[in-house]
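Engineer: Predicted model follows, preceded by the sequence.
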Amino acid sequence: MNRELNIDQNELVGAWQDRLPQVLNAGDQAQVMADEANEQAIRIHIAAAGHEMYSFDFKCQYVDSREVSVELVDVERDGRTTDERTEPIQELAHDYTRHIHECAQSLQSITNS
């Protein structure tokens, strides 16, 4: 049974902003914003900890109240767009995607009501 997401987008952003840092690696910084074009989606900006100065932008869209689809939108290194096909970036992106899914799971109590 597909259940539609039934939560205010600002509430959703607030919940993600609180929870996401808890599932990320220590030192990573996350910023969660509403997706202006889609009420069922949020935008996530993650600044990776460490000397590489990588930052990742993801679009996280709710397929239903329990499941999200995560799309890597952009990767920057030191403020400049970089090739996202390299192995280290792919690994980091995969890791962050897993953390985003983990965060969505942990927020089911508010998204699945």
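Structural biologist: Sure thing, it's come through.
Engineer: can we go C-alpha only for contacts and neighbour counts from here?
Structural biologist: Will do.
Engineer: just so I have it, where are all the helices in the protein?
Structural biologist: 9-23, 87-106, 108-111 (DSSP state H).
Engineer: Contact partners for the residue nearest the centre of the chain?
Structural biologist: With the centre of the chain defined as its mean C-alpha position, the nearest residue by Cα atoms, centre = their mean is Ile44, 4.2 Å away. Ile44 sits next to 30-33, 56-60 when contact means Cα atoms under 8 Å, 6 or more residues apart in numbering.
Engineer: alright, now check it against this:
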Amino acid sequence: MEVEVFMMSSNDELSVPQEDLVEAWKKTLPERLAPGDTAEIYSDGADPRTFHVHIKTAGRQMMEFDFAVQYVDSREIDIQLKDVEKDGQTVDERPEQIQELIGDYRRHLHETAQALHHFTHA
């Protein structure tokens, strides 16, 4: 089995195998989410430096958020919002309530990257 490795061009390179990083995120991100929120983290098959995070909100909101996460270096991540859905339908992410949720989840993703710095910093 071939293992993909994240490689960065900065002085602070990330050289953790993609699957190990995804597993670390699977353990760490749920600790930062609101009770009842769930997250799925999976590798990007086309880009070994990227993985995806799918978050489902708790309760009656029935909201789902898809993010692409890429390490810039061993500590800093770049987050791209890919999709927001409600009841299985893509929705406009511009309303204030949705923007607040996106902001909260982006913060949780950054907190997870910080919490894993011991793992990602060579």
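Structural biologist: Sure thing, it's come through. Fair warning: this is a prediction, and the values are worked out from it, not measured in the lab.
Engineer: TM-score for this pair?
Structural biologist: Here the TM-score for the pair of chains, by TM-score structural alignment, normalised by the length of the first structure, is 0.96; 113 aligned residues with a Cα RMSD of 0.9 Å.
Engineer: Which of the contacts of Ile44 of the first structure fall within strands?
Structural biologist: Secondary-structure check on the contacts of Ile44 of the first structure using DSSP state E: residues within strands are 30-33, 56-60.
Engineer: Closest to Gln90 of the first structure out of the residues you listed?
Structural biologist: Each of those was scored against Gln90 of the first structure by Cα to Cα, and Phe56 proved nearest at 10.9 Å.
Engineer: What residue in the second structure is paired with that closest one?
Structural biologist: The equivalent of Phe56 of the first structure in the second structure is Phe65 (alignment by TM-score structural alignment).
Engineer: possible to save the ones in strands among the contacts of Ile44 of the first structure as a markdown table with distance to His101 of the first structure?
Structural biologist: Below are these laid out as a markdown table (distance: Cα to Cα, whole Å):
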| residue | distance to His101 of the first structure |
| --- | --- |
| Ala30 | 14 |
| Gln31 | 16 |
| Val32 | 14 |
| Met33 | 17 |
| Phe56 | 15 |
| Asp57 | 15 |
| Phe58 | 12 |
| Lys59 | 12 |
| Cys60 | 9 |
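Engineer: sorry, back to before: look up how far His54 of the second structure lies from the match of Phe56 of the first structure.
Structural biologist: Note on Phe65 of the second structure: its distance to His54 of the second structure, by Cα to Cα, to the nearest Å, is 6 Å.
Engineer: So for the two, which sits in the more crowded spot?
Structural biologist: When neighbours are counted by other Cα atoms under 10 Å, Phe65 comes out ahead of the other of Phe65 of the second structure and His54, with 22 against 17.
Engineer: What sits closest to that one if chain neighbours are left out?
Structural biologist: The spatially closest residue to Phe65 of the second structure, leaving aside those adjacent along the chain, is Val84, at 4.7 Å (Cα to Cα, 6 or more residues apart in numbering).
Engineer: so the one you found touches Thr57, yeah?
Structural biologist: No - with contact defined as Cα atoms under 8 Å, Val84 of the second structure and Thr57 do not form a contacting pair (11.1 Å).
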